[in-house]
Each structure stands twice: as structure tokens, then as C-alpha cells.
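**Student:** model this:
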Amino acid sequence: MTVETWTLLPSVPKVATRDAVRAEADGWTGVMLADSQNLAAELIVEMSMIVARTERVLVSPGVTNPVTRHPAVLAGAFATLQAESGGRIAVEIGRGDSALAHLGFSPMKLRPFRRYLQALQGYLRGDEVPFDPSFVPAHVASVGDLGLGVAPEGSSLRWLRPQQPKVPVGVAATGPKVIAIGATIGDAVSFSVGGDPERVRAAIERARAARIESGFDPDSLRLGAFLNIAVHDDMETAARITSGKLASFSRFSVMHGKVTGEATGADEAELERLHGKYDMTSHGRADAEHTTLLSAEFAERNAIIGSAKQCLERLMELRELGITRFFLTEEFSREGVAGESHAAIVEEIVPEVNSWT
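**Tutor:** So this is what the prediction gives:
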């Protein structure tokens, strides 16, 4: 199975497109953009700009959510981009985080998240999807109230071309229940449990078990991992480089205050402290105060840091577990040691990982 390397880009007008063009030239398989309307530029617009300016690179949200768009709207947008790009679109979706927090909401609950995923997949396949009033505000009345002679009885993307490749849906997951949902409904599961091989192994085992229990071939499920990465020969410097993104991604393991995702006892205290002091108004910022809460030892266990050789050894260990999609997240800065780390990733990490099978 082909191994993929993905990079998360700053979702800023003009900047995202420029960086996507560079990422394509640098050999990345795909580029991701955050879907967080208050903190980042509009996802679909920026994806459209990238598709128009690139030729090969895959494009995906990293990640979208099930609340701010009806599944028909989300599916229609991505299917349109799929047609315009010649099949270069993928979807990563989770229960929601900063996009919802900045509207005053928490992540979607599990049962409606499952229904949303089922509807999204149905739309992308071209199926007729039953109406579900839970996807719209309660004050919106039924179409039946109009008394039409003939009213729609279901919902589908009627314009979808049968020959168009279906947009693959990956589910970003940390806890066991979301992993199981992703394994049974998604085309892929992308684990956000850090880079500790034991945590990744446990997540893979949960996904495969859920897939088998549902009667599906476990080998047909693609497995990915969101990994914070920094290349530097000095571990403390590497830990400092990745501290901002590591704090943001580590928070998923303690979203509701209780640690999930098979974290070890040594990490639980740090994760709980992070949860108690996390500043969502500074989400994703490298200078946020909460970035100082995770130790260098935590980073060494949970991020991919060190020399290029050390990072490749860590990544190969995860590849041997079954990971084929590497979502490598680094700091956005291209100055100083962060810039040196980025250059090493592009020159030494990406081409090597892309050569793996």
C-alpha cells in the first residue's frame, strides 16, 4: 500500500496557496488546512485556490467537523472539488474542536456523529439519504408544511457523476469509541494519540477489532497518524520547536478532563495539567502559555523529534505497525531553528518516507 506524507499548512489567504505550491514541489503527498472559521480562512475557498494552482498534491481539511455544515453541503463542496481537481480530494473529519469552541459549543456527541458520518458517506457515494431533522436548527419547519404537489422524499447529490472517484473519508480519532466509529463507517482512521508506538499499537488493535466485528475486512481500512515532528540533534531544542503544535494535539487525549487513548501513567499528570490550563483563545499558537506545560520528556515520548535518523527510525516503527498515512505537523515558522527543522524534514524525511511500501 502506498505510503503518504501530509503537511498542515497555515490557512491564511495568499499564504496557504503559496505554501501548497511549495509543498507540491517539495514532494509531499498531500496538504491539509484547518477548518476553524474564527481562527483560519474559509476552508472550501482556500482548498479551491490550492486545487487551481497545483497539479499533483492531494488536498484535505485537517480536520473538518460535523456541526458547521450540513452533511449534504459538506459532501457537495468536496465532491465539487473532487471533480474540478481530477480526484485529488480527501476528507479528514472529527467531532469538532476549535471551530465549535469559538461558537460556544463542545464536540458533537457520539450517536449524532455516527449518523452524520453515515449521511456524509451516503452523499459522497451518490446514495439517497433519508431526511434527518437533527442536522438543521429546531426552528426550521418540515418541507411537508408547504403543501407541495410533489415534495422530495429523500436527499442526494443528483449532479454527481457516476464515473467520478468517491471522495475518501478519514476519521480523526483519539478515544476508543471514536476509533470504532471511524473503523466501521470511514474509509480510513487517522489516530491522534501521539507517536508512542504502544499507544499507536493499541489504537490500531481497537480499529481492526471494530472492523472485524462489523464484518469488514480489516486490511481494507487505511491507517494514519497525526504526528508532531521537529528535526534537531539536540532533543531539548527539538522539543521546544514542536511545543506549540504538540500542546494542541495532545489536548485531544484529555478533551473532557479524563485522559483517553491509552496514555501511560507518566503522561497522565501532564495531560491533566494541560487540560486545566489550556487557553483556547491561543489555540495553535507557538507562544501560548500552555505550550510550556509539557516536558521535554513528554515530547520525546509523544512527538517525533531528534536527528533526521532518529525521526526516520521512529516513523519506520509506526510503519511496521501498519501506518501508511503520515500527517506530519510542524510549527509554521520558517525562521531560525524551526526553519532548519523544516528544511531537514523536506530534504531528509519526506523523500525517504515516500519511498516506503
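**Student:** drop to CA atoms for contacts and neighbour counts, all remaining ones
**Tutor:** OK.
**Student:** in the stretch 51-200 of the chain, which spans are helices?
**Tutor:** 71-85, 98-101, 110-125, 176-185, 197-213 (DSSP state H, counting those that start in this stretch).
**Student:** can I get those helices in JSON lines with mean neighbour count and distance to R301?
**Tutor:** Below are those laid out as JSON lines (neighbours: other C-alpha atoms under 10 Å; distance: least, C-alpha to C-alpha, whole Å):
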{"stretch": "helix 71-85", "mean neighbour count": "20", "distance to R301": "36"}
{"stretch": "helix 98-101", "mean neighbour count": "20", "distance to R301": "25"}
{"stretch": "helix 110-125", "mean neighbour count": "20", "distance to R301": "29"}
{"stretch": "helix 176-185", "mean neighbour count": "23", "distance to R301": "21"}
{"stretch": "helix 197-213", "mean neighbour count": "19", "distance to R301": "9"}
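**Student:** okay, those helices in TSV with distance to L58 next?
**Tutor:** Supplementary listing: the helices of the stretch 51-200 of the chain in TSV, determined by distance: least, C-alpha to C-alpha, whole Å:
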stretch	distance to L58
helix 71-85	9
helix 98-101	23
helix 110-125	17
helix 176-185	21
helix 197-213	24
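**Student:** Here is a second sequence; please produce its structure as well for comparison:
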Amino acid sequence: MQFSLFYFDGDGTSAEAQPYRLLIDSARFADEHGFTAVWTPERHFHAFGGLYPNPALTATALAMVTKRIQLRAGSVVLPLHHAVRVAEDWAVIDRLSGGRVALGAASGWTMDEFVLAREPHGARRGVMWRTLDAVQRLWRGEAVSFEDADGREVEVKTLPRPQQPELPVWVACTSPETFVEAGRRGVNALTSLLGDTVEQVAAKITRYRESLARAGHDPSTRKVSMMLHTFIGEDLATVKDEVREPFSAYLRTHYGLLENLAKGMGLNVSLKDFSEDDLDSLLRFGVDGFMQGRSLIGTPESCLPFIRELSAAGVDEICCLIDFVQDYDSVMGGLGPLARLKSLVGREALSG
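**Tutor:** This is a model prediction of the structure:
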């Protein structure tokens, strides 16, 4: 099992003088302690998450302060971008970093983001796959035809040439169909437990591996990476007390997660119908369950059984989302115990 750091939040309205201090310092820590990768997202028009409108920019910054860790987009919303721009930007980062980039691709989150798109929100999945195909071809140095503003077909090749001959690719997968298509195309899968149980994700991973094999790809060379909210400490009660309030505040700002939490409690309702008292009750009774069954929150020892369960389900890498706690000292203080968990998992794999 590999471990990486994943970023998703960050108050983009804050007047803090160094809003990217956590990103830079935690990435340095991960680089120095043998983590596999760092993932930075693309999020538009969100106060929380507003620090990350462009993963190419954050990856460029991290290329300058790290030496070995892979720099991944988690993820580029491809329907919002032209394939040429994506290929060019990430080729620059690949050269700056010595060949350390990887691209996570997504079809899009909200309708509002599609003010940046040239095609409608409803077409986003097909646009993502077409754009990804073009990016991969441009990365290899192939000429790709695009239509200009006058409707004329133009063949282009992009520069600079990247250092890596093939672009490592992950696709954000939630539905069984996306897992199957990712397998058919031979790309890695990025998933989560936000809307599923471990058993449900395990079934999707099985279909992904089967799709890889049918398409002639070696399943052992492709990776399933799972994003998990992560906060590790040395005392379980202290960890839960420290995380409960910021995690509740985080869930209040992410209605999609809260609705999944409600469904997990057997409440098939829309949160727009909830009163403040309803939301308080949902958070009070649901947060502990979410922390235990869908996140990596606890001590290194208490989290080991969950890691074993995920490994048995076919997960190859834990992408540790660390910035849902909006406190620099708390998050940085949890990285040492997280590194110890990573070491325990490594030693267990060697002895097993």
C-alpha cells in the first residue's frame, strides 16, 4: 500500500499572508518521508477550496521545493480546457520537475464551473474522454487536428516536449461505467468512499480489473488510488475530539458529502428540506460513523485494520486528504503519526 497527500480545501477568501504554507510545508514533509505523490485539485468559485483553481500552478510551485515525489493533478476538469493547453502546461511542469508529473482527469463537479466550458454540462463525460485522448496523443508527439475559430482544420504538435514519453493518467471514478471505461483505456483509477461502502467499491474495482484484462492491459501495472479524509495522532480520544468540530464544519460546507451521510443513515431526503436542528442531529449522530467507516482518522495502530480491509478490496494507494482541518499546526502535527502508519504498513507487508 502506497501513501500520498491530497488537498481539496483552503479558504480562498482569507487575507492570511501565507495561505499556501500548509501545501508547501506538507509537500516537503511528504517528499522527505517517502510518500508517493501529492495531489492538488481544480476547484472554482468555492470559498473553501478557492486556493486551488489550477493544479498546474500549484504543481509548478511544488516542483521547485521537492525532489522525488510525483506531482499529480487531482484532478484537471478536462471539459473546461483545451487539450493543447493541458498538454503544454503539464509538459512544462514535467521538464521543471525532472519527469515527475501525472494527470488526474475529471468530468466536472458543478454547473457553475461550466461558465468556463465550450460544451454543455450534460456532455461532460464524453468531452472528458475525447479531451484525454487528445492530451495523451499530443504528449507522445503526435499531430492532432483541431478546428479554429473559422471552422478550419489545423494540425498541431505541442511544445515543449515532456521528459516522460507517456503521461501517467488517473481518472476520477465513481460509477461502475467509469471504472469499466478506465479499464478499457488502461488508465489508473482515483476513487473514494464518499458515497459507497468498502464492499461496493470492491465490486467496482473487480469490474475495473476485468476490463483491463479484456482490453489487453496488465492489471498488475495499473493502480487504484483511494482518497480518504485523514488525521492521525497518537491518542484515539484526543484525535476524535480534535477532529469532530472541524469535520462537522467541513461537512456543512459540502452538501454532497452531507447528503451521502444522510443516505448512510437511511434518510433518503434532500438537505434543502432540512432545518438547522435537523442538520445538527445529522452531524451529531453521523460524523462518528463517517470517521470510522469512510476515513482514516485515529492512531497508526487503530487504522491498520482498515488499511488491511482496503488492500483486500483491491486498493493500491491511500490518498490522504489532510486539509479539511483548517489549522496549520494540527495538520502538520498529524503528519509524523501518518508517516509512522505508513511505516507500519510497509513492515507488515514485508513480514507478511
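**Student:** Could you get me the TM-score between them?
**Tutor:** Here the TM-score for the pair of chains, by TM-score structural alignment, normalised by the length of the second structure, is 0.75; 321 aligned residues with a C-alpha RMSD of 3.8 Å.
**Student:** which stretch among the helices of the stretch 51-200 of the first structure comes nearest Q163 of the first structure?
**Tutor:** When those are compared by C-alpha to C-alpha, helix 71-85 sits nearest Q163 of the first structure, at 10.0 Å.
**Student:** quick one: F179 of the second structure and A203 touch, right?
**Tutor:** No: using C-alpha atoms under 8 Å, F179 of the second structure makes no contact with A203, being 10.3 Å away.
**Student:** which non-adjacent residue is nearest the spatially most central residue of the second structure?
**Tutor:** Residue closest to the average C-alpha location in the second structure (C-alpha atoms, centre = their mean): G74, at 4.2 Å. Counting by C-alpha to C-alpha, 6 or more residues apart in numbering, P41 is the residue found nearest to G74 of the second structure once chain neighbours are left out, at 4.5 Å.
**Student:** okay but the one you found is in contact with V76, surely?
**Tutor:** Yes: counting by C-alpha under 8 Å, P41 of the second structure touches V76, with 7.0 Å between them.
**Student:** can you list residues touching both of these two?
**Tutor:** N54, P55 (C-alpha atoms under 8 Å, 6 or more residues apart in numbering).
**Student:** V38 of the second structure maps to what in the first structure?
**Tutor:** Counting by TM-score structural alignment, V38 of the second structure corresponds to V31 in the first structure.
**Student:** Surely that match is in a strand?
**Tutor:** Yes: with DSSP: H, G, I helix; E, B strand; the rest coil as the criterion, V31 of the first structure is assigned to a strand.
**Student:** hang on, L312 of the first structure packs against I349?
**Tutor:** Yes: in this structure, L312 of the first structure is within contact of I349 by C-alpha under 8 Å, at 6.6 Å.
**Student:** Mutual contacts of these two, please.
**Tutor:** By C-alpha under 8 Å, 6+ apart, L312 of the first structure and I349 have no common neighbours.
**Student:** Identify whichever of the helices of the stretch 51-200 of the first structure lies nearest to A288 of the first structure.
**Tutor:** Smallest distance to A288 of the first structure across these (C-alpha to C-alpha): 14.9 Å, for helix 98-101.
**Student:** show me the contacts for the nearest residue in space to L274 of the first structure that is not next to it in sequence.
**Tutor:** What sits nearest to L274 of the first structure in space, not counting adjacent residues and going by C-alpha to C-alpha, 6+ apart, is L293, at 6.2 Å. Contacts for L293 of the first structure (C-alpha under 8 Å, 6+ apart) come out as E270, R273, L274.
**Student:** any chance you could map the strands in the stretch 201-350 of the first structure?
**Tutor:** Here the stretch 201-350 of the first structure has its strands, by DSSP state E, counting those that start in this stretch, at 222-231, 304-306, 325-329.
**Student:** mind putting the ones you listed in a markdown table, mean neighbour count and distance to G86 of the first structure included?
**Tutor:** Compiled in a markdown table, the strands of the stretch 201-350 of the first structure are given as follows (neighbours: other C-alpha under 10 Å; distance: least, C-alpha to C-alpha, whole Å):
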| stretch | mean neighbour count | distance to G86 of the first structure |
| --- | --- | --- |
| strand 222-231 | 26 | 21 |
| strand 304-306 | 27 | 33 |
| strand 325-329 | 23 | 21 |
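**Student:** Nearest approach to S85 of the first structure belongs to which of the ones you listed?
**Tutor:** Between S85 of the first structure and those, the tightest spacing by C-alpha to C-alpha is seen for strand 325-329, at 20.6 Å.
**Student:** one step back: out of the contacts of L293 of the first structure, grab the one that's most surrounded.
**Tutor:** L274 (23 neighbours; other C-alpha atoms under 10 Å).
**Student:** Verify the contact between that one and L294 for me.
**Tutor:** Yes: between L274 of the first structure and L294 there is a contact at 7.4 Å, judged by C-alpha under 8 Å.
**Student:** Spit out the residues that contact these two alike.
**Tutor:** A247.
**Student:** residue ranges of the helices in the stretch 201-350 of the first structure, please?
**Tutor:** Secondary structure of the stretch 201-350 of the first structure (DSSP H, counting those that start in this stretch): helices at 235-241, 243-250, 265-277, 296-302, 308-321, 336-344, 350-354.
**Student:** In CSV: these, plus distance to L221 of the first structure.
**Tutor:** Formatted as CSV, those follow (distance: least, C-alpha to C-alpha, whole Å):
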stretch, distance to L221 of the first structure
helix 235-241, 32
helix 243-250, 23
helix 265-277, 29
helix 296-302, 24
helix 308-321, 14
helix 336-344, 30
helix 350-354, 19
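**Student:** of all those, which lies closest to L160 of the first structure?
**Tutor:** Nearest to L160 of the first structure, of these and by C-alpha to C-alpha, is helix 350-354 at 32.2 Å.
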